[in-house]
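*Asks:* got a structure for you, letters missing:
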């Protein structure tokens, strides 16, 4: 059954808007060429979209740069303003952007553990209001929040989770009331996966798993281009995965004893200390990420023996100078008789870390067969190709399913980027939707 004239117009309009979003400003002739539509049809849609305030003439193109055929049409970026929030237990970061996703303002505020629920919510909401004012946004259309914890698939709200502050759950409602904006909430790891799929390490994959390595551990699952959340919104709660190598088992209310005990930031710091490593602290990233980054730089600066860095489960690596890296053995370290030299400590640390992370990754691979695992978060990005290669080799030894392992291209900021993409998509879907019949 052929589409009605109104449906056909709506389809053509959305096609043109998507092209303008992806390609930037275009002339009517370029729209005709890219859409395959007739000249009169393109002229009609340009007129409709201009009258609706969605597109406008933004310049001219061509050698003579004059006349109707030279007009460049672009999306009206200030038709709507967006906000993206990365909510952590220690604070909030917000970005305000226009309809095309161009960043206009960014701000952060720390929120201490002893802050009450009401004051914490007020700090976060005030931060968003100040950022919007700085960006010149008189009203926010859509706000997207990335937060730790589970999202209820029925309500779209953050579920009550043990260990997370109450202000996390109150924030979305408070923002909606104060800003009269549409407010969306999504799990932080899911948003990181969205960002890696659009702009990062998984751009060429429609099926992959993102293994989040930050303060805690988590996973996001994308199958056939679709993010999978599960029946209760808990897909990817890998921190609760029972694994060998822990002193106890996790419980329904505590992930200690699960994979979290092997792959969290605190566990990785302890592992580095056990290998007598230290590194200069930095405010740019968590300390665990600094240690992993320094170890990876030291390991990559060496001349490895054949098979070094990819042998499974702690096989020895070649020796070389590590002076190029900021990682160094602890000053109070006293190697045991017959122990490998301190210069080899970064490689041994990375081998031990890869052993741990491969255990959790292998469980995910065995169930989902994603073909690709992205090491996300600040720690996954810090390990780079050096850590990814070690984990990939261990997965090859543990599983018959071929799996590529890639480091994150975006790291911790992927959460904020994913939230902005989510807000932009939601706003554009609403604004670009055809009028009701």
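*Replies:* Cool, the structure landed. Since we're looking at a predicted model, the values are computed, not measured.
*Asks:* okay, CA-based contacts and neighbour counts for the rest of this
*Replies:* OK.
*Asks:* who touches stretch 385-402?
*Replies:* 296, 299-300, 309-313, 350-351, 354-355, 357-358, 361-362, 365-366, 369, 371, 375, 403-407 (Cα atoms under 8 Å, 6 or more residues apart in numbering).
*Asks:* right, I mislabeled it, should have said stretch 67-76
*Replies:* Under the criterion Cα under 8 Å, 6+ apart, external residues in contact with stretch 67-76 comprise 17, 20-21, 24-29, 53-62, 65, 99-100.
*Asks:* Now, the residues you listed that are in strands?
*Replies:* Among the contacts of stretch 67-76, the members falling in strands are 55, 56, 57, 58, 59, 60 (criterion: DSSP state E).
*Asks:* of all those, which comes closest to residue 256?
*Replies:* Among those, residue 55 lies closest to residue 256 (Cα to Cα), at 52.9 Å.
*Asks:* And that closest one, how far from residue 25?
*Replies:* 9 Å (Cα to Cα, to the nearest Å).
*Asks:* try it against this one:
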């Protein structure tokens, strides 16, 4: 059945807006060429979208003579303002952006363990309000929150999780009430996977698994371009995976004894110390990530120095120390990754988070080599391109998509 005139107009409008988002400002002639629509249809949609306040003339094309045909149309970026939050146990970071996702302001606030639920929520909400005020945003259209824990598939809310502070669960409703904005919540690892697929290491993959290596351990599963959450929202809770090498087994109330005990930040830092790897703290980077980065840097420098001296790689005690540490760490990561590969056959595993980014190609190559031995399924292992910033980037993408889905459906006539 052919689409009704109103449906056809809505489809054409959305197509034009998506092109303006992806390509930047375009003339009516360029829109005609890219959409394949007739000149009158393009003229009609340009008039309609301009009247709706979604697009405006932003300049003239140098390739055209002056006049109507030279006008460049672009999306009105300040039609809506968005906020993205990365919520951690120790604090919150917020980014405020325009409708195109351009970052306008960024701010962070630490939140003490003993702050209490009410004061902690107030600190976080105030942070968002101040960031919005800084850019002159009267109100926020959409706010997206990335947080640790499970998202209830039925309600879209953060479920109560053992070990996570109560203020995490209260924050979304508080933001919605105070800001009168649409508030979305998503698991941090899932958002990181969205960001890595859009802008990072998995940009060319429709199927992959992101192994999140941070304070805790998690995984995000993307199959055929779709993020999979599971019946209870728990897909990827790989920290609970029973693995060899621990002294106990995980339970329903805690992941101690699971994969988390081998590959979480505390375990990685302890492993580095046991192998004599040391490093000074670097800014906001976790200590575990700094140690992994130091080992990789030391190993690369040792390889270069050894090769220059006598043709050998990794000469010297420090290079051997770094090699042993990275080899054992790769053994541990491959153990957890092998279970995921055996069940899902993703073809690609991204080592995400700060630890994955710090390990870079050196650690990824080691994990891939071990997976080749452990599994008959060919699997490429890649380091994160975004690291810890992937959660915030993913939250911003989520907020932008939600806002555009609503605003890019202008009323038709």
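*Replies:* Looks like it came in fine. Bear in mind that the values here come from a model prediction, so they are computed numbers and not experimental data.
*Asks:* Quantify their similarity with the TM-score.
*Replies:* Taking TM-score structural alignment, normalised by the length of structure 2 as the basis, the two superposed chains have a TM-score of 0.96; 406 aligned residues with a Cα RMSD of 1.3 Å.
*Asks:* where exactly do the strands run in the stretch 201-350 of structure 2?
*Replies:* 208-213, 217-223, 226-228, 348-352 (DSSP state E, counting those that start in this stretch).
*Asks:* for structure 1, what spans make up the helices?
*Replies:* Under the criterion DSSP state H, structure 1 contains helices at 5-23, 28-35, 39-51, 117-135, 166-179, 188-199, 260-263, 265-274, 287-300, 345-368, 377-398, 414-431.
*Asks:* Just name the most buried of those helices.
*Replies:* For the helices of structure 1, the largest average neighbour count (mean count of other Cα atoms under 10 Å) is found in helix 260-263, namely a mean of 27.
*Asks:* What lies in contact with it?
*Replies:* 213, 216-217, 238-241, 245-246, 255, 267-268, 356-357.
*Asks:* Now that we have those residues, which of them are buried?
*Replies:* 213, 216, 217, 238, 239, 240, 241, 255, 267, 268, 356, 357 (16 or more other Cα atoms under 10 Å).
*Asks:* From residue 283 of structure 1, how far off is the second one?
*Replies:* Residue 216 of structure 1 sits 18 Å away from residue 283 of structure 1, going by Cα to Cα.
*Asks:* Over to the first one?
*Replies:* With the distance defined as Cα to Cα, residue 213 of structure 1 ends up 18 Å from residue 283 of structure 1.
*Asks:* hang on, residue 188 of structure 1 packs against residue 151?
*Replies:* No: taking contact to mean Cα atoms under 8 Å, the distance of 10.1 Å between residue 188 of structure 1 and residue 151 leaves them out of contact.
*Asks:* what number of residues lie near residue 4 of structure 2?
*Replies:* Counted with other Cα atoms under 10 Å, residues neighbouring residue 4 of structure 2 total 9.
*Asks:* Including distance to residue 251 of structure 1, could the helices of structure 1 go into CSV?
*Replies:* Compiled in CSV, the helices of structure 1 are given as follows (distance: least, Cα to Cα, whole Å):
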stretch, distance to residue 251 of structure 1
helix 5-23, 46
helix 28-35, 55
helix 39-51, 55
helix 117-135, 27
helix 166-179, 21
helix 188-199, 21
helix 260-263, 12
helix 265-274, 18
helix 287-300, 25
helix 345-368, 17
helix 377-398, 25
helix 414-431, 27
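*Asks:* give the contact list for the corresponding residue of structure 1 for residue 337 of structure 2.
*Replies:* Mapped onto structure 1 by TM-score structural alignment, residue 337 of structure 2 lines up with residue 361. The contact partners of residue 361 of structure 1, taken as Cα under 8 Å, 6+ apart, are 211, 373, 395.
*Asks:* list the contacts for the residue nearest to residue 50 of structure 2 when sequence neighbours are not counted?
*Replies:* Take residue 50 of structure 2 and drop its neighbours on the chain: the residue closest to it by Cα to Cα, 6 or more residues apart in numbering is residue 56, 5.8 Å away. Contact analysis of residue 56 of structure 2 by Cα under 8 Å, 6+ apart lists 50, 73, 74, 75, 76.
*Asks:* In strands, which of the residues you listed fall?
*Replies:* The subset of these that ends up in strands is 73, 74, 75, with DSSP E as the criterion.
*Asks:* Give the burial count for the nearest residue to the second one once chain neighbours are set aside, as a bare number.
*Replies:* Take residue 74 of structure 2 and drop its neighbours on the chain: the residue closest to it by Cα to Cα, 6+ apart is residue 25, 4.4 Å away. By other Cα under 10 Å, 23 other residues sit near residue 25 of structure 2.
*Asks:* No more questions from me, cheers.
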